[in-house]
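Participant: Fold the stuff below for me.
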Amino acid sequence: MNSMCAKTAVSRRIKQLVLGCSLIGLAWQVSAQTQVQDAWVRATVAGQPSTGAFMTLQADSDSKLLSVQSPAAKTVEIHQSTMKDDVMSMRQVESVALPSGKPVSFDPHGYHIMLIDLTAQVQEGSKVPLTLIVENAKGEKETIEVQADARALGMADHSKMH
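Facilitator: Here you go, the predicted model:
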């Protein structure tokens, strides 16, 4: 009887380990849905109220960037810059499509993240925390924490665009 109890206990332990490994694999799969590369924020000068954040996103399934948050700004919006009749304009967008397997660039001339009403000057060389919310086609949301590098001035100042 003791050997039967021991076999049952071993069997139960193996099942627990397999379940645990499966859950770890599932957690890894969820956290690896969207990759973020080369995240950076344009450094600011004292008193500058806003700046832009840029990066490349690539999702492993059809998804969309829904929102971005940061303690560095009171308001964070997803924007798109466009050129029409030699006039650059910028407008807020609700979300950005992330087609499966295709990198989507967030840069000063297209989609980008606006950090508005900055809580402090963004110093070159510092890190700016960003939280991205991405939703896949199944409606599953993913939260991605990013530490964006603050890079030197020299990019266009988006705070004065209309």
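Participant: going forward, measure contacts and count neighbours with C-alpha atoms only.
Facilitator: Noted.
Participant: Identify the residues contacting the residue nearest the centre of the chain.
Facilitator: With distances taken as C-alpha atoms, centre = their mean, the residue of the chain nearest its centroid is residue 132 (3.4 Å). If you count contacts by C-alpha atoms under 8 Å, 6 or more residues apart in numbering, residue 132 has them with 65, 66, 67, 68, 69, 143, 144, 145, 146.
Participant: and the residue nearest to it when sequence neighbours are not counted, how far is that from residue 50?
Facilitator: Counting by C-alpha to C-alpha, 6 or more residues apart in numbering, residue 68 is the residue found nearest to residue 132 once chain neighbours are left out, at 4.6 Å. The spacing between residue 68 and residue 50, counted by C-alpha to C-alpha, to the nearest Å, is 15 Å.
Participant: Those two: which has the busier surroundings?
Facilitator: When neighbours are counted by other C-alpha atoms under 10 Å, residue 50 comes out ahead of the other of residue 68 and residue 50, with 27 against 20.
Participant: The structure of the following sequence is requested for comparison with the preceding one:
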Amino acid sequence: MQYSYRALARTLSHCHPLSRLRSFEERLGIVTFTLTLLLAMTHPLWAHEFKVGDIEIVHPWSRATPEGAKVAAGYLVLKNHGETADRLVAATGELAGVTQVHEMAVDANGVMTMKQLADGLEIPAAGEVALKPGSFHIMFMDLKKPVRQGQSFRGTLTFEKAGTVEVEYSVDAMGGEHDEHAD
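Facilitator: Next up, the predicted model:
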């Protein structure tokens, strides 16, 4: 039996590994799979979450401040994945002279009050606490510089059991609610 060059080339082309990628749908499927895999692998690089012990800190953020402001607030969600309660007992912010854990509440006369939580903020076992506008928050006082939209700043959170973790606060627009992460 004698093979012609063309017949041999045609036979070999069907064996080539890339010969399966003839249809647009197959190529699109490979590209989609590859991009999905890359996205999944790089998620930790752009995620804005931090963890220490059983505590997960979800998306710390703040609002921009006007020129000359001496205070700013920090917001985030604390998730306790442990079987025992923990407590946020201290915080720092690189742009503040003093940082405290605060609660904002309305008293019996309808007056809004803000006070430092001297004993810290409890995070229940297998539960979460949202630090958000009008509620619990981190208070940054004696600001060393304005907080600018689009920038970020570092700080730490210290928990009674889990220990201390460094976090980074993203800064949103002045006066706006952080829609994407406000729960």
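Participant: Next, the TM-score between them, please.
Facilitator: TM-score of the superposed chains, computed with TM-score structural alignment, normalised by the length of structure 1, equals 0.71; 123 aligned residues with a C-alpha RMSD of 1.7 Å.
Participant: re earlier: just tell me what the residue nearest to the centre of structure 1 corresponds to in structure 2.
Facilitator: Under the alignment (TM-score structural alignment), residue 132 of structure 1 pairs with residue 157 of structure 2.
Participant: can you check residue 71 of structure 1 too?
Facilitator: Checking TM-score structural alignment: residue 71 of structure 1 goes with residue 94.
Participant: residue range for the strand or helix carrying residue 39 of structure 2 in structure 1?
Facilitator: Assessed by DSSP states H and E, residue 39 of structure 2 sits inside helix 24-46. Per TM-score structural alignment, helix 24-46 of structure 2 has no counterpart in structure 1.
Participant: Checking the closest residue to residue 134 of structure 1 other than its chain neighbours next. Helix, strand or coil?
Facilitator: The spatial neighbour of residue 134 of structure 1 that comes closest, neighbours along the chain excluded (C-alpha to C-alpha, 6+ apart), is residue 65 at 4.5 Å. Here residue 65 of structure 1 is strand, with the state taken from DSSP: H, G, I helix; E, B strand; the rest coil.
Participant: hang on, residue 65 of structure 1 packs against residue 142?
Facilitator: No - Residue 65 of structure 1 is not in contact with residue 142 according to C-alpha atoms under 8 Å; the separation is 9.6 Å.
Participant: Residue 117 of structure 1 corresponds to which position in structure 2?
Facilitator: For residue 117 of structure 1, the residue aligned by TM-score structural alignment is residue 142.
Participant: Tell me, how many residues neighbour that match?
Facilitator: Counted by other C-alpha under 10 Å, the residues lying close to residue 142 of structure 2 total 15.
Participant: Could you pull out the helices in structure 2 for me?
Facilitator: Under the criterion DSSP state H, structure 2 contains helices at 5-15, 24-46.
Participant: got those helices as JSON lines, with mean neighbour count columns?
Facilitator: Listed next are the helices of structure 2 as JSON lines, based on neighbours: other C-alpha atoms under 10 Å:
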{"stretch": "helix 5-15", "mean neighbour count": "11"}
{"stretch": "helix 24-46", "mean neighbour count": "11"}
